[in-house]
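Colleague: Need coordinates for the below:
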Amino acid sequence: MPESLDLQHRASSTRDDGPEGDALYGHPTETFDVEPPYEPDDAELAAVEKYDDRFLDRELSWLQLNQRVLELAEDETLPLLERVRFLAIFASNLDEFFMVRVAGLKRRIAAGVAVRAASGLLPREILEGLWARSRELMERQSALFREGIVPALAEQDIRLVRWADLDRDEQKMAKRHYKERVFPVLTPLAVDPAHPFPYISGLSLNLAVLVRNPKTKTEHFARVKVPPIFDRFVPLGNQRFVPLEDVIGEHLKRLFPGMEVLGSHTFRVTRNEDLEVEEDDAENLLKALEKELLRRRFGPPVRLEVEESIDQRVLDLLISELGIRPEEVFKLPGPLDLTGLHVIADLGREDLKYPAFVPTTHAQLAEVESASPVDVFEAVRRHDVLLHHPYDSFATSVQRFIEQAAADPHVLAIKQTLYRTSGDSPIIDALVDAAESGKQVLVVVEIKARFDEQANIRWARKLEQAGCHVVYGLVGLKTHSKLSMVVRDEALYGAGIRRYTHIGTGNYNPKTARLYEDLGLLTADDAIGEDVAHLFNNLSGLSLNTTYDSLLVAPESVRDGLVDRIHREIQHHQAGRPARIRFKANAIVDEGVIDALYLASQAGVPVDLVVRGICSLRPGVPGLSETIRVRSILGRFLEHSRVYWFANGDPEHVAESWIGSADMMHRNLDRRVEVLVRIPGEDNSGEIGRLLDLLLDEETAAWELQSDGGWVRNDGTRHLHEALIAEQRRRRS
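Modeller: Predicted coordinates for the structure are as follows:
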């Protein structure tokens, strides 16, 4: 067990370190660097490459991630409404997986550009595996809902009932709700010679209705869309709820007066909703994306979910009209679309949720016997501040940093990247205020952030109207880096112009900052500030600079920089110096990085990986990866930070730690602007090491990746997030 969980109290080094200060801020003097850099020879590379099955399939690995989410929903030791939440997250995750990953596989197969994956599988083989595994997981989810969640909720006097379970008073209430609220919104769409089969929008819940003309005895199909503007489960009072489609289905005669309603069945279509935008003309990117967003609604279907009781004739019609394959049909017990369970998880039953948690202000940014907030600039001048969200408050650190910059008359310019943000973002408001007060404000908005495109277009236009300089990054690359820079005139302090920077692992989103685990660095380090300034010039202008002293920047240097450091650990190990590699990421897929890690393992270097999601590396293979351990931690907060840690051969355990926006995936390393920064200061780097100690400790509950690609939950009794919350409360008391 680590000596301390104290990950928020940081006694960082001061700026006045004398001539040795540079060694602490990103440029350590390494006496062993006199030897030439290690480069593997052909024989060493061949020893790795001879393992043809060394890469696990990334798509199947993603499904295993969602299986771990489902296992959280199955975990009876968790608060009940949190289990309900995990069940809804599982459903929405699977929706996105089909919309993007499955759709992408189908598109490549149809275009004739399907090639064998690094795992050795052909796209058709992967697709068949995904269908089979998805079916198993969806059936498991449905069984858990019916046999586990619904009875458990009933024990707590929360009842999810079907129409047949309603008493007379509840039926009257539901009928009144239907008449006053729902019926005016419904639009029945019939199919006959005069009415072609209607377009079924992606992820909409629908009723397939069979009606018959009592005079002609002719049967007709009609589609009724369940309005998404209403809550999925209709409240009946006393914490009793009925699915909205049950209420609509019971009152179909009002929609088809004079016709005989023979039956209705719910169904749901998932469509390809990934975007493809040509970026040859950057000036038209915004308009092109807006046009593409309209086209997204008409993407080809990739999945059809139906109630298992559906009439075969109706199913045959849906398959034919939608152009869906039989293997893409998923028959399930109702109700379909369990993403609607978020409504139940949001109930005000605090006794069935995680205990309330309130982030606290970082110790170096906390008020000291004053009603006024700390001057962030003064605090950062004294010490680099390593932030760990959500334990450290985003509002009193990063948000306050931008807000104080916007209001400070000494601030000349603010430069910011925005990948995703919230609808009522105070960050946006602060940037608008800064521009309107005459400051130079540059905002790099990534309008191609998947599923946030519409919102980001809206914020881009708002910022432009306020006078901000808004750019959309580099053609062909998404700007995924998390950067802020404030340029301040400090002639008053005899310092002239000073740059303050924030580099993080998470988005500038105050809402997700309360739910996502992320790391961030607030610093006034000159070398880091100069590098960030060059990068912003690269993003907004025509700079050709691609070299940086304190940063690793994709697509130029992240992969090579990390691989070089992996090779260096091999060199340290061979020379008898301390050597160890520890990574924490959302995904590790890139073959070049994985092969370098295999090479390190073959040399005997211990490698520990904490991977929340996809992992294509196969650990524990004799002769290949015996020293590699991979684990995954899921729970109350979404583990989102990326950390790359190297022992660096130092006998005093002064390791080299990097944090940033980049996962080890092709898209991050080759098609995005990503930034990693080396954590300056021995104390802050030590805090990163202690966090990794906790993540990797055997007592910490986690899933362990096996050499066959399966994940096994360990017997750890310490829940990471609860341990860190308890430590925060201990310090506050």
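Colleague: Every contact and neighbour count from this point should use C-alpha atoms.
Modeller: OK.
Colleague: what's the next secondary structure element after the host helix or strand of A406?
Modeller: A406 belongs to helix 400-407 when assigned by DSSP states H and E. Downstream of helix 400-407, the first helix or strand assigned by DSSP H and E is strand 411-418.
Colleague: ok, residues contacting that next one?
Modeller: 405-406, 431, 439-446, 479, 481-489, 507-508, 536 (CA atoms under 8 Å, 6 or more residues apart in numbering).
Colleague: Of these, which belong to helices?
Modeller: A405, A406, L431, F536 (DSSP state H).
Colleague: Closest to L522 out of these?
Modeller: A405 (13.3 Å; CA to CA).
Colleague: Distance of the nearest residue to that closest one once chain neighbours are set aside relative to D433?
Modeller: Among residues not flanking A405 along the chain, V411 sits closest, at 6.0 Å (CA to CA, 6 or more residues apart in numbering). Distance from V411 to D433, counting by CA to CA, to the nearest Å: 13 Å.
Colleague: now do L127
Modeller: Counting by CA to CA, the gap from L127 to D433 is 50 Å.
Colleague: now A194
Modeller: Using CA to CA, A194 is found at 56 Å from D433.
Colleague: Ok, R254 next?
Modeller: The value you get for R254 to D433, if CA to CA is used, is 53 Å.
Colleague: What residues of stretch 398-413 count as buried?
Modeller: For stretch 398-413, a neighbour-count test (16 or more other CA atoms under 10 Å) marks 398-406, 410-413 as buried.
Colleague: more neighbours, A194 and D433?
Modeller: D433 (20 against 7; other CA atoms under 10 Å).
Colleague: run this one through as well so I can compare:
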Amino acid sequence: MPPKKRNIELGRKLKSRKVQERAANARNDLARRYFNRELSWLKFNERVLEEAANPAHPLLERLRFLSISGSNLDEFFMVRVAGLRGQQMRRIGELSIDGRTPGEQLAAIISAADALMEQQQKLWRALRRQLKLHGIKVITPSAIGASHMQAVEKHFREQILPVLTPQALDPAHPFPFIPNQGIGIIFDMRRKSDGETVRQLVLIPSSLQRFVRVPGSTHRFVTLEALIKRFVGQMFPEHRLIAAGAFRIIRDSDIEVEEEAEDLVRYFRTAIKRRRRGRVIRLKFEKGLPDELAQLIRSELGGGSNIISETAGFLGIGDLAQLVDEDRPELKFTPYTPRFPERILEHEGDCFAAIRQKDIIVHHPYESFDVVLDFLRQAALDPNVVAIKQTLYRAGKQSAVIKALCEAAEAGKSVTAVVELKARFDEEQNLHWAAQLENSGVQVVYGFVDMKTHAKISLVVRREDGELRTYCHLGTGNYHPVTARIYTDLSFFTADPRIGHDAGQIFNFVTGYIEPTDLKLLTMSPLGLREKILALIDDEIAHVQEGRSGAIWAKLNSLVDKAVIDKLYEASEAGVEVDLVVRGICCLRPGVKGMSSRIRVKSVVGRFLEHSRIWAFGNGADLPNTSARVFISSADWMSRNFDRRVEYMLPIENPTVHDQILDQVMVANLLDNQQSWMLRPTGRYERVKAEGVPFNLHQYFMTNPSLSGRGDALAEENDVPTLRLVRKR
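Modeller: Model prediction:
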């Protein structure tokens, strides 16, 4: 090669090498600044799993945590892993917040998930031994005993066998469709008549429970798949069993909405059917399944495109929830009955009268969700109510909210329901509710094609003294009566005309695409919520620069948005003290000198699922203080919440409500040392060890009335212990 060409080629290589080095350095910088979103979620599920090993919990509650960790992991694969696999298949090279490609993320996820599943099986073995000591036994068919075997066999023959459909696998009978989370048992059988090998497949119907109770006085169970193997001769009387094994699959279950979808309802009805046939993402084999059978299943269900593992234990950890339902109250949390807000009772149950007097906030699950239902029921029955507007993200299967809206419409009121079809895994239920609402005369609106309506708002317009007054409910959680018993959330009620005006503007934005131009108090996404948060953080930085204190407290489910994280880093190094309670995903790396030295992150995982979103800014003084700027919201600090969802943020001005949220809820979360974990700069979560007096925030709220809903009688007793946070800097 001539010298000139050689020099040009050398220059190209050097340039290419420098580009690669810069790219590598940039990715390393990202890894130093942020945690990976998916791996952070797996860390959260590890904390859930750790509760299954927590001896402070009753035994069946520990089993519940184990089953929840299994269900969580299934959903993670259905959605997050499926999405990354899709990116990888389409050769999309988009990097994660910490600079990883989809392939790099998948490799790390699989390793972490496999370790998590191994820990699940280990914990199941340990809990199984402890359950046995309390008379709850999961046994093999061989341990049933002759005295009960006949009854079990009769049950199998009469109650199970008629539901099963064995299918031969041969050229005339191709491999059948396996539904998402489906479990199958594959058999190699030898025909007695000619010695020919026959391959058979039996799917376990979802209509059958995984555990079958053995007759007798004790709580003894045998798994359905074990019974099918034990009585295989009843299905195949002319065959002898050679080999058998079970497997389980997870399918891609996310629904991607195409922007050109002309009819959203029709699109989702079709998409739900497509989802049931989504590509296989995860394939799990029972340990000991012969290689030949495993290879057949692998090739029929997508070959090398799915993620395969072998399980030495129970397939489908989430199904252990069936055992939790056993009637053994001594092995469960003491039942808790929520309080009904005393202030509403003092108004003889008249929600409107209580709200008209002053704002009120209800703290679920410690205070009953019935107050939200009563608000809507009263609106439905009140002849002075002329209009109701309601957002519906998740409402549950037996929804009193839907019933109240239908009754209101049938009574001649103007009722509008914004039903979110894109609420993941509730799409089919929401379609059902939408049809029922429309049949009752409710005006049903489905919102945007490319955005979810995630704000939780009820608006009631009532005629009073010849004028119209608007009452509002704004929640941090869903209008779901089941989750309201186990999720900690806030319900804010107000008759403030400014909030009523703003809520009406949000409804008009969703129903008519009319962008609000003059919001009085509320901030909403996708129209400026991120910018408002960044401005509030900037205000704290300015306070420090002017010689005052700067402080930020935030309670969230997830923290992912890069712009907000970078601004918090900036605030930290400017001198602002930042305390975050982030239950789940956290991509922010705390406690790093020169970057996040004044940021502390904790996660609370306990009896109730921490779900409320609360943000507090010191406003020139240490937190808590009476002048602090306090907000509640439906949004987490994630890009999707800022850019692709309709959310709200509400400032709290009422002094009593302000004190309850800041001095009670936030302080209690920061004080908790019984069910809290601290996030370290390495990404490791360490369980908080109690120093001094133990404090369990859930127990505190279960045994102490709230400030906002106490009413005059309880207020005079002044029986709410004052919480005091002493921060060691």
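Colleague: about what we covered before: now do the helix holding A406 of the first structure: which range of the second structure does it align onto?
Modeller: Matched against the second structure by TM-score structural alignment, helix 400-407 of the first structure falls on residues 374-381.
Colleague: same check, this time on stretch 571-587 of the first structure
Modeller: Using TM-score structural alignment, stretch 571-587 of the first structure pairs with 542-558 in the second structure.
Colleague: Ends of the matching stretch, what's the gap?
Modeller: Note: stretch 542-558 of the second structure ends 26 Å apart using CA to CA.
Colleague: And it, how far out from the chain middle?
Modeller: The chain centre lies 28 Å from the centre of stretch 542-558 of the second structure; the measure is CA atoms, centre = their mean, to the nearest Å.
Colleague: The first structure: which residue goes with E515 of the second structure?
Modeller: So, by TM-score structural alignment, E515 of the second structure is matched to L544.
Colleague: is it true that its match touches N538?
Modeller: Yes: in this structure, L544 of the first structure is within contact of N538 by CA atoms under 8 Å, at 6.8 Å.
Colleague: Do a quick rundown of the helices in the stretch 501-650 of the first structure.
Modeller: Using DSSP state H, counting those that start in this stretch, the helices assigned to the stretch 501-650 of the first structure run over residues 526-540, 558-574, 591-603.
Colleague: Format these as JSON lines; extra columns: mean neighbour count and distance to S92 of the first structure.
Modeller: Converted to JSON lines, these look like this (neighbours: other CA atoms under 10 Å; distance: least, CA to CA, whole Å):
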{"stretch": "helix 526-540", "mean neighbour count": "19", "distance to S92 of the first structure": "34"}
{"stretch": "helix 558-574", "mean neighbour count": "21", "distance to S92 of the first structure": "31"}
{"stretch": "helix 591-603", "mean neighbour count": "22", "distance to S92 of the first structure": "29"}
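Colleague: which strand is the longest one in the first structure?
Modeller: strand 260-271 (DSSP state E).
Colleague: on that earlier part again, how about the ones in helices among the contacts of strand 411-418 of the first structure, which pair is most distant?
Modeller: A406 and F536 (18.5 Å).
Colleague: Start from the N-terminal end of the stretch 351-500 of the second structure and give the strands.
Modeller: 360-364, 385-392, 414-419, 443-445, 452-453, 456-464, 467-475, 487-494 (DSSP state E, counting those that start in this stretch).
Colleague: distance between the first one and the chain's centre?
Modeller: Strand 360-364 of the second structure has its average C-alpha position 21 Å from the chain's average C-alpha position, going by CA atoms, centre = their mean.
Colleague: Could you do the fifth one as well?
Modeller: Mean-position distance between strand 452-453 of the second structure and its chain equals 16 Å (CA atoms, centre = their mean).
Colleague: again, but for stretch 704-711 of the first structure
Modeller: Here the centre of stretch 704-711 of the first structure is set off from its chain's centre by 22 Å, with CA atoms, centre = their mean.
Colleague: again, but for stretch 185-196 of the second structure
Modeller: Here the centre of stretch 185-196 of the second structure is set off from its chain's centre by 46 Å, with CA atoms, centre = their mean.
Colleague: Also stretch 146-166 of the first structure?
Modeller: For stretch 146-166 of the first structure, the distance to the chain centre is 31 Å (CA atoms, centre = their mean).
Colleague: same deal with stretch 512-529 of the second structure?
Modeller: In terms of CA atoms, centre = their mean, the centre of stretch 512-529 of the second structure is set 27 Å apart from its chain centre.
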